[in-house]
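K.L.:
What would the 3D arrangement of this be:
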Amino acid sequence: MGVLFDKDGTLFDFHATWGAWTGGLLLRLAGGDHARADILARAVGYCYQTRSFASDSPIIAGTPGEIAECLLPYLPGTTPFALITRMNASAATAPQVEAAPLIPMLGRLRAQGMRLGVVTNDAESPARAHLQKAGVADLFDFIAGFDSGFGAKPQPGQLIAFADRMGLDPADVLMVGDSRHDMLAARAAGMRRIGVLTGLATYDDLSSLAEVVLDHVGLLPAWMNDQTKTETAA
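P.N.:
As a prediction, the model looks like this:
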């Protein structure tokens, strides 16, 4: 079997990780001008007062390219490539707050023979940097970002690439994510779907698409064990 994880909002708590970072990035892009930074914030659905995001903010599940597309009209003279490069470099240094202790959870899954992967709409380079800093990059067999050549969620390309690389039937892979993008990609790939509530989506947002919705990813091994016991008993 295999287990695929989204990164932001799944392995790492979205609010704790990206709330303050986004405000700092936008202020730097605005050259320290708070009024201009507020204009940029509105363009990407970010609120400085609450350090929170609108439900349709591209920062939640969009690619860096989609975020840049929203910001570029307010940054004259900046090219898409330059802006994306700057955002990726900044994102790579953002302190990540684990949604649950990752090393024991992932180690437990590997000890059970699971193949593990990460599929994110972040760029691959900062994603690897985040996983390295958390000390878990080497626990994954596959890491893909939007720029890794397989597309971005909610399209299923990243997920199918993982199954192909690992020699797995997609039906034998669990996709764990915090957004409807994750669930839709998994459904299109023919994978089982596990939602978590450490992103911005609510239970109601995910429950119609997911097999189960967990409070956080640390509960996954116990849930999987319960499923195995139920299947064995049947």
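K.L.:
Please make it C-alpha for all contacts and neighbour counts, starting now.
P.N.:
Noted.
K.L.:
Buried residues of the top helix by length along the chain, list them for me.
P.N.:
Across the chain, the helix with the greatest residue count (assigned by DSSP state H) is helix 14-29. Across helix 14-29, burial judged by 16 or more other Cα atoms under 10 Å covers 14-19, 21-27, 29.
K.L.:
and it, what other elements does it pack with?
P.N.:
Counting contacts by 3 or more Cα pairs under 8 Å, 6 or more residues apart in numbering; DSSP states H and E, helix 14-29 is packed against helix 34-43, strand 52-53.
K.L.:
State the distance from the residue lying closest to Pro170 once chain neighbours are set aside to Ile84.
P.N.:
Spatial nearest neighbour of Pro170, excluding adjacent residues (Cα to Cα, 6 or more residues apart in numbering): Met191 at 5.2 Å. Relative to Ile84, Met191 is positioned 31 Å away (Cα to Cα, to the nearest Å).
K.L.:
now the longest helix of the chain and helix 34-43, what's the angle there?
P.N.:
If you take axes from the mean of the first three to the mean of the last three Cα atoms, to 10 degrees, helix 14-29 sits at 130 degrees to helix 34-43.
K.L.:
next up, for comparison:
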Amino acid sequence: MIRAILFDKDGTFTDFRATWEGWVPDAVRRLARDTDVSPAAVADIFGVDLSADRILPQGRFVTASHDQTVALLEPLTGWSAHRLADWWDAEVETVQQVTVTDLPPYLGALRRRGLTLGVVTNAHRAEALHHLTDMGAMPHLARIVAADDGFGPKPAPDGARDFARALGLDAAEVALVGDGLTDMHAARGAGMIGVGVTTGTLDAAMLAPHADHVLPDITALPGWLDGRT
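P.N.:
Got it, this is the predicted structure:
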């Protein structure tokens, strides 16, 4: 029996490309301008194709944590991690999150099924809380595990494991829902059910070898749960 759903945030609650693709290429150019380095070099670190203004499916912006990206930007830009973080935090607050569905009623319906809900994200806690609050998700979440909480970013399974442990759940009773291979590897490593959704940068064919199930988006989750009973 599934007793809890642990969601990824970006690309799972949100349409990843609709949210970020119109913003990230220009952010890359602004950072290159402000640090006086090549836009191509910054784009390479983020995993962005500036010729097409497109985020690469397995680029670092999709898969890596903030700290992992900053560690590569420091020697390139000559800026400190603190200065880069301040620059990024100010920029990212302007991004309008495009949710897959109206989250408050959606999450409320899942809770009425008796499910415990949480989020595990490779975003920093401050960024995650800002976005989840704007989405109206916070009242429905029992626990949030962020990349700077000490468990390491996904695909490390430690954060997902801690979610289950803290709530007294067996890992096998938790479905981890996400749009990326980092999510599916974290689910597998934690002993959870990995459910892929295609609202990120990967299609079903790319997710299927690594997921227990693949759905078009989170709105298909209730039907999938019904089919398990």
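K.L.:
what's the TM-score for these two chains?
P.N.:
After superposition, the two chains reach a TM-score (TM-score structural alignment, normalised by the length of structure 2) of 0.92; 227 aligned residues with a Cα RMSD of 1.9 Å.
K.L.:
hang on, the earlier thing: for the residue nearest to Pro170 of structure 1, the count of nearby residues, please.
P.N.:
Neighbour count of Met191 of structure 1, defined by other Cα atoms under 10 Å: 25.
K.L.:
Can you tell me how far it is from Leu206 of structure 1?
P.N.:
Per Cα to Cα, Met191 of structure 1 is found 15 Å from Leu206 of structure 1.
K.L.:
Same check on Gly113 of structure 1?
P.N.:
Taking Cα to Cα as the measure, Gly113 of structure 1 falls 28 Å from Leu206 of structure 1.
K.L.:
the more surrounded of these two?
P.N.:
Leu206 (24 against 11).
K.L.:
Tell me where structure 2 has helices.
P.N.:
With DSSP H as the criterion, structure 2 has helices spanning 16-20, 24-35, 39-46, 60-63, 66-77, 81-92, 103-112, 125-135, 158-166, 181-190, 204-207, 221-227.
K.L.:
quick one: the fourth one to structure 1 mean distance?
P.N.:
Read it as helix 60-63 of structure 2. In this overlay with structure 1, the average offset of helix 60-63 of structure 2 from its partner residues is 0.7 Å by mean Cα distance after the TM-score superposition for structure 1.
K.L.:
Where in structure 1 does that helix fall?
P.N.:
When structure 1 is aligned by TM-score structural alignment, the counterpart of helix 60-63 of structure 2 is residues 58-61.
K.L.:
Can you list the neighbours in contact with that stretch?
P.N.:
Stretch 58-61 of structure 1 has contacts (Cα atoms under 8 Å, 6 or more residues apart in numbering) with 44-45, 53, 66-67, 121, 179, 181, 200.
K.L.:
Centroid-wise, who is the farthest residue in structure 2?
P.N.:
Here structure 2 reaches farthest from its C-alpha mean at Asp36, the gap being 29.7 Å by Cα atoms, centre = their mean.
K.L.:
for Ser55 of structure 1, what are its contacts?
P.N.:
45, 200-201 are the contacts of Ser55 of structure 1 under Cα under 8 Å, 6+ apart.
K.L.:
do you know how far it is from Ser179 of structure 1?
P.N.:
According to Cα to Cα, Ser55 of structure 1 and Ser179 of structure 1 sit 11 Å apart.
K.L.:
Between those two, which contacts overlap?
P.N.:
Common neighbours of Ser55 of structure 1 and Ser179 are listed as 200-201 (criterion: Cα under 8 Å, 6+ apart).
K.L.:
And for the nearest residue to Val70 of structure 2 once chain neighbours are set aside, the neighbour number?
P.N.:
In space, and not counting its chain neighbours, Val70 of structure 2 is closest to Ala81: 6.2 Å by Cα to Cα, 6+ apart. Neighbourhood size, Ala81 of structure 2 [other Cα under 10 Å]: 17.
K.L.:
Translate Ala81 of structure 2 into the numbering of structure 1.
P.N.:
By TM-score structural alignment, Ala81 of structure 2 lines up with Pro80.
K.L.:
Pull the contacting residues for its match.
P.N.:
65, 68-69, 72.
K.L.:
In PyMOL, select just the buried ones from those.
P.N.:
This is how PyMOL selects the buried members of the contacts of Pro80 of structure 1, with burial counted by 16+ other Cα under 10 Å:
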select buried, resi 65+68+69+72
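K.L.:
Quickly name whichever of the contacts of Pro80 of structure 1 is closest to Pro154 of structure 1.
P.N.:
If you rank those by distance to Pro154 of structure 1 using Cα to Cα, Gly65 comes first, at 15.0 Å.
K.L.:
Good, wrapping up.
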